[in-house]
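Undergrad: Coordinates only, no sequence provided:
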């Protein structure tokens, strides 16, 4: 008798950031609540504040992208990260993490 095989897709939340110290920890926390199995990546694009530190403390995987500009960050994220499902949002809280499961 065949057994049910369950496949859990690998989900990556991608958050490009530049000087988002005031909001990034809350954004990471809310994505963690909305998608507990997801890996949350913060790509810091030369922030001059504590964005990377706050993101790491909130549980995100932080990567620094030294080439300035969101296009450089986005290209780097998709080149670096392997996942079945990608969800990209901003680190400033523009998008509601609670909507993520519907996406």
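TA: Thanks, I have the structure now. Since the structure is predicted, the reported quantities are computational estimates derived from the model, not experimental observations.

Undergrad: Going by C-alpha atoms from here, please, whenever you check contacts or count neighbours.
TA: OK.

Undergrad: which helices and strands does the one helix or strand residue 87 maps to pack with?
TA: Using DSSP states H and E, residue 87 falls within strand 85-88. With contacts taken as 3 or more C-alpha pairs under 8 Å, 6 or more residues apart in numbering; DSSP states H and E, strand 85-88 sits against strand 11-17.

Undergrad: Count the neighbours of residue 71 for me.
TA: Per other C-alpha atoms under 10 Å, the neighbour tally for residue 71 reads 11.

Undergrad: and it, what element?
TA: helix 70-80.

Undergrad: what packs against that helix?
TA: strand 11-17.

Undergrad: and the angle from the strand it packs on to helix 70-80?
TA: Here the directions of strand 11-17 and helix 70-80 differ by 150 degrees (axes from the mean of the first three to the mean of the last three C-alpha atoms, to 10 degrees).

Undergrad: Pasting the second one now:
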């Protein structure tokens, strides 16, 4: 149930299809995402857990490793789900632009003037960047789907281990 610990066994198919991009503790996150994205068979096997021997010290750094794993998760999120990533970013920028535009529009409707011209330029820029983020996410999603299909076909092209999976 914990993707960051445990003993891992990989099939030859998995190893041949896995593009290892990380080198540290965060590789476990990358392995799990790769297996999920390609719909690979996975199983958990209960193993006994023992307390750390007296006098031994952990090599893990709670905050350092945590930040590296969080960074890897965000990077994989951007790479594997670009519509959600860039759509969320574009939505936030559009929301900020809208919040800044409402007082400008109310002032313009009441007086016929735009007294805060720099804010109007900022609103326009934020709106353009928000639209660009959304379209970048849509285009990248098409690219990701194609790459995922190629990775899946490469995985399936490797001979299956005897007995399944």
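TA: Yes, it's here. Being a predicted model, the structure only gives us computed values, none of them experimental.

Undergrad: Got a TM-score for the two of them?
TA: Superposed pair, TM-score by TM-score structural alignment, normalised by the length of the first structure: 0.25. Supporting alignment: 54 aligned residues with a C-alpha RMSD of 5.3 Å.

Undergrad: before we move on, back to that, if you count neighbours, what's buried in the strand holding residue 87 of the first structure?
TA: By neighbour count on 16 or more other C-alpha atoms under 10 Å, the buried set for strand 85-88 of the first structure is 86, 88.

Undergrad: what does stretch 68-84 of the second structure give?
TA: For stretch 68-84 of the second structure, a neighbour-count test (16+ other C-alpha under 10 Å) marks 69, 72, 73, 76, 78, 80, 81, 82, 83, 84 as buried.

Undergrad: Check the second structure for its longest helix and report it.
TA: As assigned by DSSP state H, the longest helix anywhere in the second structure is helix 117-157.

Undergrad: Which neighbouring elements make contact with it?
TA: helix 12-17, helix 82-111.

Undergrad: hmm, 6 Å instead?
TA: Here helix 117-157 of the second structure touches helix 82-111, going by 3 or more C-alpha pairs under 6 Å, 6 or more residues apart in numbering; DSSP states H and E.

Undergrad: by contact count, what packs against the helix it packs on?
TA: So helix 82-111 of the second structure, by 3+ C-alpha pairs under 6 Å, 6+ apart, packs with helix 117-157.

Undergrad: and the angle from the helix it packs on to helix 82-111?
TA: 160 degrees.

Undergrad: Residue 87 of the first structure: what's its closest spatial neighbour, skipping adjacent residues?
TA: Sequence neighbours aside, residue 13 is the residue nearest to residue 87 of the first structure in space, at 4.8 Å (criterion: C-alpha to C-alpha, 6 or more residues apart in numbering).

Undergrad: which residues touch the one you found?
TA: Applying C-alpha atoms under 6 Å, 6 or more residues apart in numbering to residue 13 of the first structure gives the contacts 40, 41, 87, 88.

Undergrad: now these in TSV, with distance to residue 77 of the first structure?
TA: Output for the contacts of residue 13 of the first structure, formatted as TSV (distance: C-alpha to C-alpha, whole Å):
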residue	distance to residue 77 of the first structure
40	12
41	9
87	11
88	10
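
Undergrad: out of the residues you listed, which one sits closest to residue 70 of the first structure?
TA: The closest of these to residue 70 of the first structure turns out to be residue 88 (C-alpha to C-alpha; 12.1 Å).

Undergrad: Could you point out the helix or strand that follows the helix or strand where residue 41 of the first structure lies?
TA: When elements are assigned from DSSP H and E, residue 41 of the first structure belongs to strand 39-44. Sequence order places helix 51-57 as the next helix or strand after strand 39-44 of the first structure, per DSSP H and E.

Undergrad: Report the buried residues of the helix or strand immediately after that following helix in the chain.
TA: Elements were assigned by DSSP H and E; along the chain past helix 51-57 of the first structure, the next helix or strand is strand 61-64. Neighbour-count burial for strand 61-64 of the first structure, counted by 16+ other C-alpha under 10 Å, picks out 62, 63, 64.
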